[in-house]
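>>> okay, structure incoming, though there's no sequence with it:
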């Protein structure tokens, strides 16, 4: 297995698990993908709307359990990909030794943008978030070796 990508969001129940599932589907065995949260409650399930939206794409997140970021995950990853610039800045402060690995998901192309948190939103908001993550992952796919 080649490159290792670690997707980061706040609670590891919405955006980063969706990014993990979508990336696994899109990139196959080319990369190893995982996710974690800045403020995750260990063991939480993915949000029901995240489960449903990815199930619509035949991606199963039912085994996902949230986990909090920690040094071991940072060491293992080749790229650490937060959903927002604020999360990237927080990671730089908490893990300065890995600053060269951080790159916000919205920064892989020409655009510089954050992925909005769908938490608490409608199923349609989650669909929009999954669509946005998918688009950004396609840009990332073009950038990785």
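Arrived safely. Please read all numbers here as calculations on a predicted model, not as lab measurements.
>>> can we go C-alpha only for contacts and neighbour counts from here?
Will do.
>>> buried set for the lengthiest helix in the chain?
Using DSSP state H to define each element, the chain has its longest helix at helix 123-143. Under the neighbour-count criterion of 16 or more other C-alpha atoms under 10 Å, helix 123-143 has 125-127, 129-130, 132-134, 136-140 buried.
>>> another one to put next to it:
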């Protein structure tokens, strides 16, 4: 199964989600991340890497713009916000049935579907986002 996480710049939320899921070392799941407005080749946010390291997750990451190949590759596409989801589904209607916000998929709800964006925040803000993503991914794995 191929899982794609999407956020805005592919430097905070989606690479953290990718790293969390990869760290679970599940043989039948491959995972990638991308950003809808990413600059290819940027480093992950320093605080994102710090929080991952605090949780014994080591992740080499450079940002990547979302591509058609990513969209075709993925069995599930999990976005961090409703806005991300709407944008990519509007551009690629054929993916509507496999594209969800991560929260929407986990909680089966259209209310409060966005994962908080830590961009520009201090390390404590990133820790909160990490905790949120860790819990969402744990619950997501029960549903796929």
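Nice, thanks for sending it over. Keep in mind that this is a model prediction, so the values were computed, not measured.
>>> if we can go back for a sec, what's the most distant pair in the buried residues of helix 123-143 of the first structure?
Within the buried residues of helix 123-143 of the first structure, two members stand farthest from each other by C-alpha to C-alpha: 125 and 140, at 22.4 Å.
>>> now do the strands in the second structure.
All strands of the second structure, identified by DSSP state E, fall at 2-7, 30-35, 76-79, 99-101.
>>> how far apart are the first one and its match in the first structure?
Translated: strand 2-7 of the second structure. Aligned to the first structure and superposed, strand 2-7 of the second structure gives a mean residue distance of 0.2 Å (mean C-alpha distance after the TM-score superposition for the first structure).
>>> hang on, the earlier thing: among the strands of the second structure, which is nearest residue 121 of the second structure?
strand 2-7 (16.2 Å).
>>> in the first structure, what residues pair with that closest one?
Using TM-score structural alignment, the residues of the first structure aligned to strand 2-7 of the second structure are 4-9.
>>> sorry, back to before: with distance to residue 69 of the first structure added, can I get the buried residues of helix 123-143 of the first structure in a markdown table?
Below are the buried residues of helix 123-143 of the first structure laid out as a markdown table (distance: C-alpha to C-alpha, whole Å):
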| residue | distance to residue 69 of the first structure |
| --- | --- |
| 125 | 26 |
| 126 | 23 |
| 127 | 26 |
| 129 | 22 |
| 130 | 22 |
| 132 | 23 |
| 133 | 20 |
| 134 | 23 |
| 136 | 22 |
| 137 | 21 |
| 138 | 25 |
| 139 | 25 |
| 140 | 22 |
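>>> just give me the closest of those residues to residue 96 of the first structure.
residue 140 (23.2 Å).
>>> distance of the closest one from residue 65 of the first structure?
25 Å (C-alpha to C-alpha, to the nearest Å).
>>> hang on, the earlier thing: just the buried residues of the match of strand 2-7 of the second structure, please?
Quick answer for stretch 4-9 of the first structure (16+ other C-alpha under 10 Å): 5-9.
>>> what of stretch 53-60 of the first structure?
53-54, 59-60.
>>> endpoints of that stretch, how far apart?
Start-to-end span of stretch 53-60 of the first structure (C-alpha to C-alpha) is 10 Å.
>>> just give me the neighbour total for residue 24 of the second structure.
11 (other C-alpha atoms under 10 Å).
>>> which ones are touching the closest residue to residue 126 of the second structure other than its chain neighbours?
Spatially, and ignoring its direct neighbours in sequence, residue 126 of the second structure is nearest to residue 118 (5.4 Å; C-alpha to C-alpha, 6 or more residues apart in numbering). Residues counted as contacts of residue 118 of the second structure (C-alpha atoms under 8 Å, 6 or more residues apart in numbering) are 12-13, 125-126, 129.
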